[in-house]
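In: Here is my input; please provide its structure:
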Amino acid sequence: MTPDEFHQSEYVSYDAYLKYKKDYPTLEWFVDARQLRPMDPQEVDWVAKEILPMFGKAGLTREAFVIPQHVMAQLAIHQYETKTAGGQVAVRMFGSVEEAKQWLKEAHLKER
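Out: As a prediction, this is how the structure comes out:
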């Protein structure tokens, strides 16, 4: 995937979030990154500085990642998690799909 294609895919994801957030106000973001390949650090920075803040302004509060299998991709996700620490959107990594989804659900169970 070229950088332009990657950027476009992120904007498509953002548009989908906006569309579904209207019907599902507690919608959070789940990323199954197990098959993720290594990412250019500039792309990680771009997502952390440009895309995630857009999601935050739209109402996202949590983004959960299932840890990638590829070690270099794990480093990219760790870099992303570090760059976004303390921001409007909490970003966490998990070893399984179940753990990630449970963490996303917990945010709104506590609000009830």
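In: Every contact and neighbour count from this point should use C-alpha atoms.
Out: Will do.
In: you'd agree residue 92 is in a strand?
Out: Yes: counting by DSSP: H, G, I helix; E, B strand; the rest coil, residue 92 falls inside a strand.
In: any idea how far residue 55 is from it?
Out: Distance, residue 92 to residue 55, using Cα to Cα, to the nearest Å: 15 Å.
In: just checking, what packs against the longest helix along the chain?
Out: Under DSSP state H, the helix in the chain containing the largest number of residues is helix 3-23. Contacting helix 3-23 under the criterion 3 or more Cα pairs under 8 Å, 6 or more residues apart in numbering; DSSP states H and E are the following elements: helix 52-57.
In: And the next helix or strand past the helix it packs on?
Out: The helix or strand immediately downstream of helix 52-57 is strand 62-66, counting by DSSP states H and E.
In: Another for comparison:
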Amino acid sequence: MAKIATVITNMFEDAEFTSPKGALEAAGHELITIDTTAGIEVEGKHGEKVKIDKDIDEVSASEFDALFIPGGFSPDILRVDDRIVAFVKEFMDEMKPTFAICHGPQLLITAKT
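Out: Below is the predicted model:
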């Protein structure tokens, strides 16, 4: 099954991460959470906590089959980090499946420009 990169940080919209995560994992896919620091916990707008699996500096798009960007304020926070933007752009350049919810496309727009 697919290995899916998920860029996420504090203030994500809880249900926009947890619901797709549950469905994707139930279908046999593996989600890897990525932020600026591995091993930390980030917190959603409504208190959901998520452990970060990988540091942005230790990943590349070539390791993954797809990219998932949940909404909330997380994409706004992430789009000011050039490393995150470059990572997202790799997926776009390689034409890998990329899906974003609600405010997630803001990060795609930043990567495209």
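In: tm score of chain vs chain?
Out: Superposed pair, TM-score by TM-score structural alignment, normalised by the length of the first structure: 0.36. Supporting alignment: 65 aligned residues with a Cα RMSD of 4.1 Å.
In: After the longest helix of the first structure, which helix or strand is next?
Out: Beyond helix 3-23 of the first structure toward the C-terminal end (DSSP H and E), the next one is strand 29-32.
In: Residue 21 of the second structure falls within a strand, correct?
Out: No: counting by three-state DSSP, residue 21 of the second structure is not part of a strand but helix.
In: surely it meets residue 31?
Out: Yes: the criterion here is Cα atoms under 8 Å, and residue 21 of the second structure meets it with residue 31 at 7.2 Å.
In: circling back: going by neighbour count, list what's buried in the longest helix of the first structure.
Out: For helix 3-23 of the first structure, the neighbour count (16 or more other Cα atoms under 10 Å) marks 7, 14, 17-18, 21 as buried.
In: just stretch 99-109 of the first structure next, same as before
Out: Neighbour counts using 16+ other Cα under 10 Å place 100-101, 104 of stretch 99-109 of the first structure among the buried residues.
In: quick one, helices of the second structure?
Out: For the second structure, helices defined by DSSP H occupy the ranges 14-26, 74-78, 82-93, 105-112.
In: okay, those in JSON lines with distance to residue 7 of the second structure and mean neighbour count next?
Out: What follows is those, written out as JSON lines (distance: least, Cα to Cα, whole Å; neighbours: other Cα atoms under 10 Å):
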{"stretch": "helix 14-26", "distance to residue 7 of the second structure": "10", "mean neighbour count": "15"}
{"stretch": "helix 74-78", "distance to residue 7 of the second structure": "8", "mean neighbour count": "21"}
{"stretch": "helix 82-93", "distance to residue 7 of the second structure": "8", "mean neighbour count": "18"}
{"stretch": "helix 105-112", "distance to residue 7 of the second structure": "10", "mean neighbour count": "18"}
